[in-house]
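Q: sequence plus predicted model, see below.
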Amino acid sequence: MPEIYKSRSPEETRALAEALAQRLSAGDLVALIGDLGSGKTTFVQGLARGLGVPPEIYVTSPSFTLVNEYPGRVPLFHVDLYRISPEEVEDLGLSEMLSQGVVVVEWAERLPEGLSPRFVVRFKYAGENERIIELEEYDRKGPPPEGPVKGA
């Protein structure tokens, strides 16, 4: 059963993510699903703050770099799968990143099978400045009950 939150501002979205970061450790995969502009990168900014990424480091979308790495109490790997093919996803080395830190993936519906997220976060528009954020936690040992994130 997902936890459901209503965010009325980017700061509320960051605060929710900052609280979630306290539950994360190396090896955790966080899958983000939502339309363009729905708050995914803003959410990652909050995760970074909660994981101790220094405030002078600005978290941006890795749309063109594909992966941004940030230092913190646990390294944070921010991955964007929007512009790449399934074959290219395989070449990113997500398993290696997971062995070193927390991996958060935008456009996670493109994740290859076999990578099981600990959290799936869905973003939905609820108005011009409001978002519904659904947070679902899964066992680290297996895939979500409905299988891979695809189609979510």
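A: Thanks, I have it. Numbers count the residues shown, from 1 in each chain.

Q: alpha carbons only for contacts and neighbour counts from here, please
A: Will do.

Q: quick one, strands of this structure?
A: 3-7, 29-34, 67-70, 76-80, 102-106, 119-125, 131-137 (DSSP state E).

Q: would you turn these into TSV with mean neighbour count?
A: Shown next, in TSV, are the strands of the chain (neighbours: other CA atoms under 10 Å):
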stretch	mean neighbour count
strand 3-7	15
strand 29-34	24
strand 67-70	18
strand 76-80	25
strand 102-106	26
strand 119-125	21
strand 131-137	19
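
Q: turn those into JSON lines, including distance to Glu18.
A: Below are the strands of the chain laid out as JSON lines (distance: least, CA to CA, whole Å):
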{"stretch": "strand 3-7", "distance to Glu18": "13"}
{"stretch": "strand 29-34", "distance to Glu18": "13"}
{"stretch": "strand 67-70", "distance to Glu18": "15"}
{"stretch": "strand 76-80", "distance to Glu18": "13"}
{"stretch": "strand 102-106", "distance to Glu18": "13"}
{"stretch": "strand 119-125", "distance to Glu18": "14"}
{"stretch": "strand 131-137", "distance to Glu18": "13"}
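
Q: try this one side by side with the last:
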Amino acid sequence: MTAREPLHTDRGEEIEFETVSPAETEALGASLGRLLLAGDIVTLSGELGGGKTCFVRGVVAGASPEAANLVASPTFAILNEYPGTVPILHYDCYRLRGADDALELGLLDRLGGDAICLLEWPERIPGVIAGEYLAASFQWLGEEYRRITLSAHGERSRKLLALLRDERKKKLVS
């Protein structure tokens, strides 16, 4: 059985995808992961069970395939690090009480550095993420059905959306 291409709507600075299985959510994450570079920041917002960890598993599989089997929800660890040519830092900010906690943990020291940074629950640390980042918003619509909206914040993230559009178009043509 071949995976279907997730349905999507393109609004320029934002692309909305609908996935109907964990495999589709992971495949979308893998498409993005293949495009990410050191210093890229992706925020992940949405309710529990929204598909964030599944998407992260895909991002890691695309960016650093050797670490894909290591992905787990970091809720209790706050940070999971995945090794690879470009390391991936996966933060879960759910238990943080604000920007001061993020500063205390040294989160700002690692943003935009030599790793790809994935931040779940960025709304828990308002004002910390500024400038260049790609925002991924997850909405649970029932069973395994998800709406994932990718929004560009800055020139690099606009370029990522353009590259993702191109990759998706190539898949539809082939």
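A: It's in. Worth saying up front: this structure is predicted, and the values here are computed from it rather than measured.

Q: got the contact list for the spatially most central residue of structure 1?
A: Central residue of structure 1 (CA atoms, centre = their mean): Val104, 3.4 Å from the mean position. By CA atoms under 8 Å, 6 or more residues apart in numbering, Val104 of structure 1 lies in contact with Leu29, Val30, Ala31, Leu32, Val44, Leu76, Phe77, His78, Val79.

Q: so for Gly50 of structure 1, which of the strands of structure 1 sits nearest?
A: strand 76-80 (10.6 Å; CA to CA).

Q: what span of structure 2 is that closest one aligned with?
A: Per the alignment by TM-score structural alignment, strand 76-80 of structure 1 matches residues 88-92 in structure 2.

Q: out of the contacts of Val104 of structure 1, which one sits closest to Phe123 of structure 1?
A: Leu32 (7.8 Å).

Q: isn't Leu66 of structure 1 right next to Leu81, touching?
A: Yes. Using CA atoms under 8 Å, Leu66 of structure 1 is in contact with Leu81, at 6.8 Å.

Q: higher neighbour count, these two?
A: Leu81 (22 against 18; other CA atoms under 10 Å).

Q: what sits closest to that one if chain neighbours are left out?
A: Trp107 (5.4 Å; CA to CA, 6 or more residues apart in numbering).

Q: which position in structure 2 pairs with that neighbour?
A: Per TM-score structural alignment, Trp107 of structure 1 is aligned with Trp121.

Q: one more: Leu29 of structure 1?
A: So, by TM-score structural alignment, Leu29 of structure 1 is matched to Ile41.

Q: hmm, its match is touching Cys117, no?
A: Yes. Counting by CA under 8 Å, Ile41 of structure 2 touches Cys117, with 4.8 Å between them.

Q: Thr13 of structure 1 corresponds to which position in structure 2?
A: Thr13 of structure 1 maps onto Thr25 in structure 2, by TM-score structural alignment.

Q: OK, contacts around its match?
A: Contacts of Thr25 of structure 2 (CA under 8 Å, 6+ apart): Thr19, Gly51, Cys54, Phe55, Gly58.

Q: check contacts around the match of Trp107 of structure 1.
A: So Trp121 of structure 2 contacts Thr43, Leu44, Ser45, Gly46, Asp92, Cys93, Tyr94 (CA under 8 Å, 6+ apart).

Q: I'd say the fourth one and Ala135 touch.
A: So that's Gly46 of structure 2. No. The criterion here is CA under 8 Å, and Gly46 of structure 2 misses it with Ala135 at 10.9 Å.

Q: of the strands of structure 1, give the one that comes closest to Leu51 of structure 1.
A: Of those, nearest to Leu51 of structure 1 by CA to CA is strand 76-80, at 7.7 Å.

Q: and the match of Thr13 of structure 1, how far from Ala38 of structure 2?
A: From Thr25 of structure 2 across to Ala38 of structure 2, the span is 23 Å (CA to CA, to the nearest Å).

Q: distance check, the residue nearest to Leu96 of structure 2 when sequence neighbours are not counted against Thr43 of structure 2.
A: Nearest residue to Leu96 of structure 2 in three dimensions, chain neighbours excluded: Arg124, at 6.4 Å (CA to CA, 6+ apart). To Thr43 of structure 2, Arg124 of structure 2 is 11 Å away according to CA to CA.

Q: got the contact list for the residue mapped onto Val60 of structure 2 from structure 1?
A: In structure 1, the residue paired with Val60 of structure 2 according to TM-score structural alignment is Ala48. Counting by CA under 8 Å, 6+ apart, Ala48 of structure 1 touches Glu18, Ala21, Val59, Tyr70, Gly72, Leu76.

Q: right, I'll leave it there.
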